[in-house]
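# Below: sequence and its predicted model.
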Amino acid sequence: MKAGAEFDDFLNRIGRQRRYSKYTLRNYSKSVLEWYDWLGSNEMFSGDIFSVPRIFAKNYIAYLSQKVSRTTLHNKISALRTFHRFLREAKGAKENPFASLPLPKMRKDLPVFLNPIQVSKLLSAPWEYFKEGKIKHFEAVRDALCLEFLYGAGLRISELCSLKFSDIDFSRATARVLGKGQKIRLCPFGKNALELLKIWKEEYCAGRAQGDFILFCESGMQIYPRLIQRNLKNYLVEAGLPANITPHKLRHSFATHLVDEGVDLRSLQEMLGHSSLSTTQIYTHLSTAHLKREHGKLF
């Protein structure tokens, strides 16, 4: 079953009016198109996307439950709820078949993070690569700056890629970040990041305007998440650290270390850009788990 004009209208709505990120748009688009395909393969479906029976939505959830993780399932159904809510509000659909349907409970695993010694090794890895002649000075400065912002300021990878010179206050060492839901927050960053940023700007950013992206490839193109992820893997190997560490786990490391140092949750919530304090509270559980492990070494 092919998507019609209503699908394009939906993407236009969430892209322009709600200003969802490119990443979210891509995932929502994929989820909705998969839903269309599944409906099209069902001989009992009438073909009317505006009046999908609730039982079809229940069956689809059961189908996805056997194929994807619970996190992915929740994300896909969230997209479909949003899509059918749009059809009801803007296109006159009778109901949202996914409204209020129960989903399997999410597992609340504690985030994976690096300890301070491991972080120190990782932050020095680009310079080790440079000394060994594996990368140029341009890459060493840029990648070291990426790591400093991901860990030292707790930025999401999409936020890092979108940083512009106009977002930086050099005198206060803060970055103005546009986060999820188009929410703006101020993120302090450390002395190392500030010094690297000054070197980067002086040596490699001549002629770049205030509205230009800070981080870029040698071609001058804006840096992209996949490049950062790939380089991080290389540096983890260089530092002898777990290869499953991702940019987002550096953000977890940032948050965990702040909690360990006594930063209050409200301040941490602001720095991370969490809309709900309950999201931030997981780091108190993480800190407690760390204390128990340390206690267990002695008793």
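Looks like it came in fine.

# only C-alpha atoms for contact and neighbour calcs from this point on.
Noted.

# can you give me the strands in this protein?
Ranges of strands within the chain are 168-169, 174-178, 184-188, based on DSSP state E.

# now those in TSV, with distance to residue 38?
Below are the strands of the chain laid out as TSV (distance: least, CA to CA, whole Å):
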stretch	distance to residue 38
strand 168-169	47
strand 174-178	36
strand 184-188	38
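
# structure B:
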Amino acid sequence: MQDTFFSRRLPESINRIILRFPDEVQEFFLEMISAERSKQTIANYAYDFALFFDYLDTKGSDLHQIDSRMIKSFFRHIENGYERKVWVKVRKKDPASGFIHEEWVERTHYRENTRAGKRRKQASLRSLFRFLVKNRVLDRDPMEEYEDATLRSRNQTKVPVFLTRDEALRLIEAVASYHQKKKRSASWTEYRDRAILLLFLNTGMRVSELVGLNMNSIQLDGGILRVVVLGKGGKERMLKLNQTARSALEAYMKQRPRDGVPKEHQDALFLNKNRTRMSRKAVYEALRKYAREASLPPKAANISPHKLRHTLATLLLSNGENLRVVQEILGHSSIQTTQIYTHVINSEKDEALDRLGWS
């Protein structure tokens, strides 16, 4: 692929995906960039569209042949999971010269198709087709005719999964116990992982927000250490770090490698073992490793950064914090999103009353 830059504001891996789309669809992404949508949101749209247009290719269809039956067929095709193709830059050593060079390779990952994932793909396609109709690329919106009775009949608000305070403490302690079992002195990655866990539990930031942090995102103001988080829609929020999180972050920053970091990654706060900016996938893998070490219960078997976000919100509300304050900490644009955590508190009250017995 000769031209790998659709937009210099996006990662090259996402540029490579968008450049495969029809020109009319690329215009949709230009609108998203103009609207200052977050890089992660744009990436999610790109992944969803790539899946859809790859399916169209297998059917020998193009943009103007899409109808509701084809959309229904697509969602049935990915119902039980699908393969996602991503571009990854790898470093390879030339066996003859010994020189290290970088090259892009396409890799395939199998993905489960969750209910939330289905909704997101539907929302992505709705946005695209509305844009195409508005700009007179298409005469009608095929999504208006599409119905998914399964999702409609089973649409329920699920109570967020979260850790108790004791479970969260066990997860933090697992970082040290895991590395002790490896029978080695503390490495910089141990300091990094402890800082990451405490940042999640102290700020409730999203994983995309965490991996996007730079060295200058950490600011000292009058003896108070704060982290500047760039959230959805380019909105910034500044959050104070408590003493535990502050100590862990400062310890990591002292240990963070300075040598061997590629120029384009020198500003990144969290680095991986290759000394490049840490990826979302690497963060997920680290969390699951420590969840196994902590022997957390089944509900936490698939621990994720978002469940740690749920944990902070639930603990804050359990402690009687104001809903508006929790909304601002999490960076929710609507308080209705934050209110889902009140269901958790109410369910805890229900369970407490049930345990009274009286029989």
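In hand now; what should we look at? Bear in mind the structure is a predicted one, so any value in this text is a computation, not a measurement.

# tell me the most buried of the strands of the first structure?
Compared across the strands of the first structure, strand 174-178 shows the largest average neighbour count, a mean of 20 (mean count of other CA atoms under 10 Å).

# which outside residues touch stretch 53-70 of the second structure?
With contacts defined as CA atoms under 8 Å, 6 or more residues apart in numbering, stretch 53-70 of the second structure is touched by 21, 74, 138, 142, 143, 145, 146.

# just stretch 259-279 of the first structure next, same as before
The contact list for stretch 259-279 of the first structure, computed with CA under 8 Å, 6+ apart, reads 153-155, 179-180, 183, 185-188, 255, 258, 280-281, 283-284, 287.

# and what of stretch 109-118 of the first structure?
So stretch 109-118 of the first structure is contacted by 241, 245, 249, 250, 252, 253, 256, 257, 282, 285, 286 (CA under 8 Å, 6+ apart).

# tell me which residues in that stretch are buried?
112, 113, 114 (16 or more other CA atoms under 10 Å).

# And stretch 123-134 of the first structure, by the same measure?
Buried residues in stretch 123-134 of the first structure, counted by 16+ other CA under 10 Å: 123, 124, 125, 126, 127, 128, 129, 130.

# Now go through those residues and say which are in helices.
Judged by DSSP state H, helices contain the following of these: 123, 124, 125, 126, 127, 128, 129, 130.

# Could you confirm residue 90 of the second structure falls within a strand?
Yes - assigned with DSSP: H, G, I helix; E, B strand; the rest coil, residue 90 of the second structure falls within a strand.

# ok, it - contacts?
By CA under 8 Å, 6+ apart, the contact set of residue 90 of the second structure is 102, 103, 104, 105.

# Residue 239 of the second structure too?
By CA under 8 Å, 6+ apart, the contact list for residue 239 of the second structure reads 203, 226, 227, 228, 229, 329.

# Check the gap between it and residue 205 of the second structure for me.
For residue 239 of the second structure, the distance to residue 205 of the second structure (CA to CA, to the nearest Å) stands at 10 Å.

# hey, what's in contact with both of the two?
Common contact partners of residue 239 of the second structure and residue 205 (CA under 8 Å, 6+ apart): residue 229.

# Tell me which residues are up against stretch 198-207 of the second structure.
Outside stretch 198-207 of the second structure, the residues that touch it by CA under 8 Å, 6+ apart are 172, 229, 239, 241-242, 244-245, 248, 280, 283, 305-306, 308-313, 329-330.

# Show me what counts as buried in the longest helix along the first structure.
Ranked by residue count and defined by DSSP H, the top helix of the first structure is helix 70-91. Under the neighbour-count criterion of 16+ other CA under 10 Å, helix 70-91 of the first structure has 70, 73-77, 79-88 buried.

# Which one of those is nearest to residue 160 of the first structure?
Closest approach between the buried residues of helix 70-91 of the first structure and residue 160 of the first structure, by CA to CA: residue 75, at 23.0 Å.

# ok, back up a step: tabulate the ones in helices among the buried residues of stretch 123-134 of the first structure in CSV, adding columns for distance to residue 235 of the first structure.
Formatted as CSV, those follow (distance: CA to CA, whole Å):
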residue, distance to residue 235 of the first structure
123, 9
124, 9
125, 5
126, 7
127, 10
128, 9
129, 8
130, 11
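
# Next one: residue 206 of the first structure relative to residue 18 of the first structure, how far apart?
Applying CA to CA to residue 206 of the first structure and residue 18 of the first structure gives a distance of 35 Å.

# neighbour-wise, which of the two wins?
Using other CA atoms under 10 Å as the criterion, residue 206 of the first structure and residue 18 rank with residue 18 on top: 12 against 9.

# which position in the second structure aligns with the more buried one?
Under the alignment (TM-score structural alignment), residue 18 of the first structure pairs with residue 35 of the second structure.

# now residue 84 of the first structure
Using TM-score structural alignment, the partner of residue 84 of the first structure in the second structure is residue 129.

# In contact with its match, which residues?
Taking CA under 8 Å, 6+ apart, one finds 138, 141, 142, 143 in contact with residue 129 of the second structure.

# try 6 Å
Neighbour list for residue 129 of the second structure: residue 141 [criterion: CA atoms under 6 Å, 6 or more residues apart in numbering].

# do the same with residue 133 of the second structure
Residue 133 of the second structure sits next to residue 139 when contact means CA under 6 Å, 6+ apart.

# Mind giving me the ChimeraX select for the contacts of stretch 198-207 of the second structure, buried ones only?
This is the ChimeraX syntax for the buried subset of those, where burial follows 16+ other CA under 10 Å:
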select :172,229,239,241,245,248,283,305,306,308,309,310,311,312,313,329,330
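
# from memory residue 268 of the second structure sits against residue 214, does it?
Yes - contact status for residue 268 of the second structure versus residue 214: in contact at 4.4 Å, counting by CA atoms under 6 Å.

# coming back round to it: just flag the most distant two among the contacts of stretch 53-70 of the second structure.
Top of the distance list for these (CA to CA): 21 and 145, 23.6 Å.

# okay, the two: which has more neighbours?
It is residue 21, of residue 21 of the second structure and residue 145, that has more neighbours when counted by other CA under 10 Å, with 17 against 12.

# Would you quantify the distance from that one to residue 56 of the second structure?
In this structure, residue 21 of the second structure and residue 56 of the second structure are 12 Å apart, going by CA to CA.

# now swap in residue 23 of the second structure and tell me
Relative to residue 56 of the second structure, and taking CA to CA, residue 23 of the second structure is found at 16 Å.

# Looking only at neighbour counts, state which of those two leads.
Each of residue 23 of the second structure and residue 56 has its neighbours counted (other CA under 10 Å); residue 56 has more, 18 against 10.
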